[in-house]
Structures are given as C-alpha cells and as structure tokens.
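[1] Predicted model and sequence below, questions to follow.
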Amino acid sequence: MELLHNAVRPYAWGSRTAIAELLGKPVPAPHPEAELWMGAHPGGPSRLVDADGDERSLLDELAADPDGQLGPALAARWGGRLPFLLKVLAADEPLSLQAHPSAEQAAEGYAREEAAGIPRDAKNRNYPDPTAKPELICALTEFHALAGFADPERTIRLLRGLDAPGLAHYTELLAGQPDSDGLRALFTTWITLPQQALDQLLPQLLDSCVRQVKERGEFDLECRTVLELGEAYPGDAGVLAAVLLNRIVLHPGEAIYLPAGNPHAYLRGTGIEILANSDNVLRCGLTPKHVDVPELLRVLDFSYGRMPVQRGDEVTPHHFVYPTPAAEFELSRLEWASDDAPVRIDHPGPQVLICIDGAVTLRRADGVELPLRRGESAWLAAADPAVDVVPTSLPASVFRATAGVDSSSN
C-alpha cells in the first residue's frame, strides 16, 4: 500500500475552491479545478509515493507487473488495464449533455472509425477506445444533475404549463405518443432543428420559464434550470433537450448510476465519481464540441422514469456499498461518526482509497501502517494483504474503489 499523488484537471467548468480546500491548498485556486483523478488513465495517471518521497507512475507499474498489481484474473480480463477511474468532481458550471456507449457499441464504433482512418484525437472522433463507460456519481455536497428521460406524462404537464405558442405543436406530438417512441421522435426533432428555428423557439421557452419561476409552481426547479442553461448556452438545442430529462438533487451520500445510453448532464456540486477507464462520449448539446446526431441516436436509451437514488447498502458496520451491474468498478463508503471500530477491507484485485473527512490509518497484520489525512489517497495492489482502516480523527469518511464483483469472470 502506497500514498498516491494525483492529477488535477483544470477544466473551465470547475471550482476554484472545492478541490483546493480538500487538498489543503490555498483557496481560491488560481484557476478552475474540475476533477481530481485517481487511477491509471493515460491522460493523467496517479503516481505512487514511496517512504522516501520518490514517485513512480502507476501506469508504468501496471505495465511492469500486471499480475501483481491487478491480480492474474483481473489482468487477463482487462488486458493489463486498471478498469476503473476514481474522481473527485467539482462543478461550478454545467457540463455538456452526453451519453456513453455500451461495450458492444463501443467496440463496433471504434473498429468502424479505425477502419475509416479517423485520428483518435480528431474532434469528430466518437470512439477513441473500444470500451464502455458506465458511471456512478455520489454527492459530497448538494449535487444537481439532469439524468435519464422523465416520464412523458410529467413532461407533457410541464410543456402545457409553459404555454408557449411555439411549443404547442411539439407538446401534442408527445401527447399523441407518450412513450419511448414519442420521446425519441420529439428529441430527434428538437436536436435537429435548424438554427433559425431554434432562435425563434428558445426565446419563447425562456420567457415562459420566467413566468413560471415568478409563480413558483410545480416545475419551478426545471424552469430555473432551463433559464440557467439558456444563459450559459444561448441558441443550443440542448436547452430544449433538458426539458425532457429528470431534474435531480442529490444530498451528501446519495448516488445515481448512469448506464450505457443514459443522457445526463452534471449541473453543479461536488461529488465522488467512479467510471470505467474510457474516453467514449457522445454529446447531445450544451457544448460547442462535435455532436454526431446519427451516432447519438444509435446509442441513446429512450426508456424513462425516475432515476433510482442509492444511499449505500450497509454490508458491515461503517461500510456501505453502492451496487451496480458494472464489471469495471464498485464504489463503497467507510464512515464513522463517533464509534472508532476499525473496518477490515480485502479484495482479490486492486483498491484506491481517498479520505474525505477526518483521518484514518491503514494497518496491516504485519504492523505496517499508512496514515491518510483528509484529501490523501492510497493504492493497494492485488498482491497486498488485507488492511484494517482505523479512524484516528472523527468524524471520518473514506471512499473506496475496486473492480466490480464479477470483473474477473469471463
């Protein structure tokens, strides 16, 4: 087990306070800090810090000893790659509206674009790698998001309540087929509207949302979101698409799982995100970047309903797991309020731990210890023995990333 030194990604939508404060650095940071990466992504791999303070790339360590670092089964299953990436995500502004492909879609799309000779770093490239990218986001602060298509009947009530002349035709289009096919038809229509039509329709939508916000009715939060997005992304079809999605507010410790095809956009807040180690993104809007509409429609899942919110299943005292069907990852939370009983953790594969609150010590049976203060993280290789996580400053909270429970199966 070794301390990690992690990369911070300075995307424009990031926070100048959240990650800096977590890491104990000066606040505000000199520029937005959007994501803290813990893992072996080629774009920003973590570095292992030994007892003398010397650092080695985790990516290089995996290449040199995949069986020892990942375990033989995991190394064989994932081709020597660490299958997950753990992040602290801090959003002060909305991210793009996007979806991710399934494993089959990613493999097929990657092969197709390779055969077409599209450079992997090209702006119009959809599949820079052949792998799926499921995600789970767990709130550290109040966290706001759009995710999954809302029940069409609720969307029809919202659109009728807005009562904008230009929306009437589209409202009745969905009302005539209030199901997944109707959502597909309306989403496709809106995402392909000519810019001239968008420039006529969006101001009507925004004016109607202003009236709704003044009345503070049933859809106050949805209308506020449309107004925020309309200001941030004027003339963008994604502002219309946002009307079709669930507007979600997560409280600390709550999480949502985003499977393949799920349209989503993180709006603001700080959270722990765990995802498959992939860069495959199909954008739907709220971005100046490339939007490949035909490919997006091939990937999107138009099923609808409320997004299930997880609070973590307590598997042992102080140990809560967020179960998902993803083979690439599993996220769990270790939490102590006053009781300082240690938690034994073991796993046949690698583990990443980050201390979010308080302080803990990782203690092996042979007496080797590694203290973690708030903001510090650790790597446990597959070959490492089990450790006890002992809280040393209460309250304490640690998030733990591992491969999924069936990750080593074929």
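    Thanks, I have it.

[2] C-alpha only now, for contacts and for neighbours.
    Fine.

[3] show me where the stretch 101-250 of the chain has helices.
    With DSSP state H, counting those that start in this stretch as the criterion, the stretch 101-250 of the chain has helices at 103-115, 152-162, 168-175, 180-191, 195-215, 220-232, 237-242.

[4] Quick one: list the elements packing against the last one.
    Going back to what we said before, that points to helix 237-242. helix 180-191, helix 195-215, helix 220-232, strand 282-285 (3 or more C-alpha pairs under 8 Å, 6 or more residues apart in numbering; DSSP states H and E).

[5] give the contact list for the residue nearest to residue 41 when sequence neighbours are not counted.
    Distance criterion C-alpha to C-alpha, 6 or more residues apart in numbering; nearest residue to residue 41, sequence neighbours excluded, is residue 277 at 6.6 Å. Residues in contact with residue 277 (C-alpha atoms under 8 Å, 6 or more residues apart in numbering) are 41, 82-85, 133.

[6] Take these and keep only those in strands.
    Secondary structure from DSSP state E places 84-85 of those in strands.

[7] Could I get the contacts of residue 277 in TSV, plus columns for distance to residue 252 and neighbour count?
    Converted to TSV, those look like this (distance: C-alpha to C-alpha, whole Å; neighbours: other C-alpha atoms under 10 Å):
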residue	distance to residue 252	neighbour count
41	27	20
82	27	26
83	26	27
84	22	28
85	21	24
133	24	27
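
[8] picking up where we left off before, so which of the helices of the stretch 101-250 of the chain is nearest residue 341?
    Nearest to residue 341 among those is helix 103-115; the distance by C-alpha to C-alpha comes to 40.4 Å.

[9] List the buried residues of the closest one.
    Using 16 or more other C-alpha atoms under 10 Å as the test for burial, helix 103-115 gives 105-107, 109-111, 113-114.

[10] ditto for stretch 230-243
    For stretch 230-243, burial by neighbour count (16+ other C-alpha under 10 Å) applies to 230, 233-243.

[11] mind listing what's buried in stretch 137-152?
    Buried residues in stretch 137-152, counted by 16+ other C-alpha under 10 Å: 137-141, 143-152.

[12] ok, structure two:
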Amino acid sequence: MQKLTNTVRDYAWGSPTGIPEILGREPDGTPAAELWIGAHPGAPSGVEDTDLREWIARDPHTRLGAGSVDVYGERLPFLLKILSARTALSIQAHPSRGQAQAGYAREDAAGVPVDAPHRNYRDTWHKPELIHALGDFDALCGFRPLPAIRATVERLRAAASPADRPLLEAWLTALTPSGGQDDEAVALRAATDLVLGRAAEYGPLADRLAALDLPGVGADHPCRQGSAVDPQDTLREVTADFPGDAGTLVALMLRRLRLRAGESLALDAGVLHAYLGGLGVEIMASSDNVLRGGLTSKHIDLAELDAVVVYDSVEPQRAAPDARGVVRGATDDFALQRIDSAADLPIARSGAAILLCTAGGFTVRSGEESTELAGGDSVFVGADEPLPHVTGTGQLFVATTGLPAPA
C-alpha cells in the first residue's frame, strides 16, 4: 500500500470551504474546486520519492494487473476527485472512444499542438463520469422534453419586450418538430445551434430575460417538466455568474436535477451537462477530452460539439448501489464503492484500487501491512497486493476498474 499526497485545484468556480473541511484545514478564502487522486499527468498524486504516474510506469503489469494493461494500456484508467462547486462548471460533453481516436488523429494530422488552447482532443480516450453527492448537489444533465422547452420559451416570450420577441420566435421555430425522421434530435440540435451560433444576440438576451419579473409556477406547469426548480430560477442563477453568455439559454433546455446525499449520477459519452453547485466524490475515465458549449471563457467549437452531443431527451442515469455499496458508470473504466461502517470488510476491487476517506476514520489492512485513514487521506493498493480489508466508521470510497455484478 502506498499513502498518497494529492493536489487541490483552485479553479475559480470552486467553493473555498468544502474540500478544506474534509482535509481538516482552515479555509483561507481560496477556491478549492477539486482534489485530484490518481495518476493523471495534470496533477498526479505523490507517492514515495516520485508521483503515482511514474511509480506505476516502473512496473505497470504488476501494479495495475495484466488484464487492465491489456485493455487500458500502461495507465491508471480512472481519476478520482472530490469536487466542490460554488458556481456552475461549463456546459460540456465528452466523446466516445471512437470519436476521441478519430479526433485526436485528425488534429495531429493538421499539426495542432496537443497543448494548444483551441485543440479539442488531447488524448485518444473517452471520458464517462460518475458523481456521488456528499450533500445537496445540483446539476444540468441531458435535454428536457421538447414540449417543456417550448413552454419555457413561450412563457418568456409573453413577458419579453417587443424588441426581444423576434429572437424568441426564432428560438421557438427551431424547437418546432417538422414531422420528419429523428424529429426531436433535429429540433434540439437546431435550437442549440441557433442560440450558440448567434451568441452575440442571444447572450445579451439571456441577461434581459433573467431580469424579467415572472410570476412563479407550480411543479405541474408544462415548463417545469424535467426541472427540479422553476427554469427561470436556473436562468437567474447562471446569468448571475456568466452574464452575456448564450450558454445560459442552453441551460434552460437541459434537465435540472438535485441529488441528495448518497445519490449518484452516471454520464456517458455525448450527454450535454453542467454541474451547478455542491460537494461530491467524482470518478471518471482518465482523459482531457472536453467539448464545451457555454458558461466558460475557454474554447468552444460548435461544429465539433454538434458531432459529439446526443440530441435526445432520455432520462439521466441515476446509478443505484448494489448490495456491496458499489455504483457503476456507463463503462467498465471504473467502479466506486462507498463504505460507511465496516469490521474487517473485504473491499470490492478489480485490479488496482484507490481508497479515499472523506469522514471518520478507517484502518486498511492488506496482508501483514496496515494503515490508518482519516478525512482526506488516501492510499493506492496495487493489483499484486493482497485484497484489502477495512475497519471503521465514517465515509470511505474505493475506486477501481469495472466490477462484475454480484451473483
């Protein structure tokens, strides 16, 4: 077992309190957005005299397991994080593995440097994700049904100034089903392209719409379908942090979810999403491939986003734990087990594992070796090491590659 030292990322959207509280540190006002635990080259965890990425590279078949290397190469296929958001993250989607491989090769052939700000594909991997809420956690995930989006725009049009109505009429026209094949997908794509493609007009419009004094509506109103809150509340929240950003109107078209503590949300390739706020443990495939569509100052490539996004109104995938407390994402790149209380309990793992304590205290034993974990502590257990057993109470998370479902 290798005790890890991890990096806190200070992105501007981060909360100054959530991660320091887990780590037992006094908040100093600096945003603490993410704690990275893993071997991602952007901020690999420290171990012994080096970092986890280099340490794995010294003996990948032993430390990851031959089966993992055969599928994922000589790399830890997942990245574990604590995520603490004060404001919204960018609206984004991730490519499938095939799209990532093709996009990476295409940009390489075009001579785009891997670290160029306008590069879309920085590696050849997909990036499915799973977020497990440690408290109330708000997210936008996938598109709402077309009738709900239309009802929202119609409500705004009724209250908007005459000067703003032509833009809203154009938006409604894009959202109108034509009766053809893939009707919903065509309309959702057209509406997204309209708003983002004419950002100079729709960005300022979003600010004016957010300022409208609309009467509240009940949960049974047509515009509320697919949204845990009044969509106007979502618009006000995101425009307060991203004034003039047309992506705030895309946010109105997305499903608004509220996860409660202990609930999880899984995201596959092509799902347009944005986390709005809250504290959670996140696990994802280790990749940097992100296509953004708004709520950001970073590069937006609308054509490439169009090629990646799945334009449908399918319900988001809420991931329920199995009998062992294991939740799975949309792929086998990772699985996450939560343990609240244990007495010499064997963990569920496939290959290498990372154990992270977010509250309380646990003893981890692997063969004759043992270590203590308190809030914020983490440990890497190689595939060649004896199966770890844990004892303690609090919150312990075990990250590993995909696991077979229990019989």
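    Cool, the structure landed. Everything quoted here is computed from the prediction, not taken from an experiment.

[13] Quick check: the two most widely separated of the buried residues of stretch 137-152 of structure 1?
    Using C-alpha to C-alpha, the buried residues of stretch 137-152 of structure 1 span at most 30.6 Å, a distance reached by 140 and 152.

[14] burial measure for the equivalent of residue 115 of structure 2 over in structure 1, as a count.
    Counting by TM-score structural alignment, residue 115 of structure 2 corresponds to residue 121 in structure 1. With neighbours defined by other C-alpha atoms under 10 Å, the count for residue 121 of structure 1 comes to 10.

[15] which residues sit in contact with the residue nearest in space to the middle of structure 2?
    In structure 2, the centroid-proximal residue (C-alpha atoms, centre = their mean) is residue 129; its distance is 5.4 Å. Residue 129 of structure 2 sits next to 266-268, 282-285, 329-330 when contact means C-alpha under 8 Å, 6+ apart.

[16] Residue 85 of structure 1 too?
    Taking C-alpha under 8 Å, 6+ apart, we find residue 85 of structure 1 in contact with 37-41, 274-277.

[17] follow-up on the earlier one: got the helices and strands packed on helix 237-242 of structure 1 as CSV, with distance to residue 61 of structure 1 columns?
    Below are these laid out as CSV (distance: least, C-alpha to C-alpha, whole Å):
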stretch, distance to residue 61 of structure 1
helix 180-191, 44
helix 195-215, 50
helix 220-232, 42
strand 282-285, 31
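
[18] most neighbours per residue, which of the ones you listed?
    Among these, ranked by average contacts under mean count of other C-alpha atoms under 10 Å, first place goes to strand 282-285 (a mean of 26).

[19] Now do that strand: which elements does it pack against?
    Packed against strand 282-285 of structure 1 by the contact rule (3+ C-alpha pairs under 8 Å, 6+ apart) you find strand 97-99, helix 237-242, helix 293-299.

[20] right, and residue 137 of structure 1 touches residue 253 too?
    No - using C-alpha atoms under 8 Å as the test, residue 137 of structure 1 is too far from residue 253 to be in contact (9.8 Å).

[21] what do we get in structure 1 for residue 85 of structure 2?
    Using TM-score structural alignment, the equivalent of residue 85 of structure 2 in structure 1 is residue 91.

[22] oh sorry, the question was meant for residue 241 of structure 2
    Match for residue 241 of structure 2 (TM-score structural alignment): residue 232.

[23] ok, back up a step: with the buried residues of stretch 230-243 of structure 1 in mind, which one is nearest to residue 16 of structure 1?
    Closest to residue 16 of structure 1, out of all of those and judged by C-alpha to C-alpha, is residue 233, at 21.4 Å.

[24] and that closest one, how far is that from residue 225 of structure 1?
    12 Å (C-alpha to C-alpha, to the nearest Å).

[25] Kindly report the same for residue 110 of structure 1.
    Distance from residue 110 of structure 1 to residue 225 of structure 1, counting by C-alpha to C-alpha: 34 Å.

[26] ok, residue 270 of structure 2 - contacts?
    Applying C-alpha under 8 Å, 6+ apart, the residues near residue 270 of structure 2 are 93-96, 308-310.

[27] which SS class is the corresponding residue of structure 1 for it?
    Using TM-score structural alignment, the equivalent of residue 270 of structure 2 in structure 1 is residue 261. Here residue 261 of structure 1 takes the coil state, with states given by DSSP: H, G, I helix; E, B strand; the rest coil.

[28] Give the equivalent position in structure 2 for residue 363 of structure 1.
    Aligned counterpart of residue 363 of structure 1 in structure 2: residue 365 (TM-score structural alignment).

[29] Excluding sequence neighbours, find me the nearest residue to residue 3 of structure 1.
    Sequence neighbours aside, residue 378 is the residue nearest to residue 3 of structure 1 in space, at 4.4 Å (criterion: C-alpha to C-alpha, 6+ apart).

[30] The one you found: neighbouring residues, count only.
    Applying other C-alpha under 10 Å, we find 23 residues neighbouring residue 378 of structure 1.

[31] Helix or strand: which one has residue 25 of structure 2?
    Per DSSP states H and E: residue 25 of structure 2 is located in neither a helix nor a strand.

[32] From residue 376 of structure 2, how far off is it?
    Relative to residue 376 of structure 2, residue 25 of structure 2 is positioned 10 Å away (C-alpha to C-alpha).

[33] Considering the contacts of residue 129 of structure 2, which are maintained in structure 1?
    With both residues aligned by TM-score structural alignment, their matches' C-alpha atoms under 8 Å, the contacts of these that structure 1 also has are 266-268, 282-285.

[34] These in strands, which ones?
    266-267, 282-285.

[35] Mind checking which of the residues you listed are buried?
    Neighbour counting by 16+ other C-alpha under 10 Å classes 266-267, 282-285 among these as buried.
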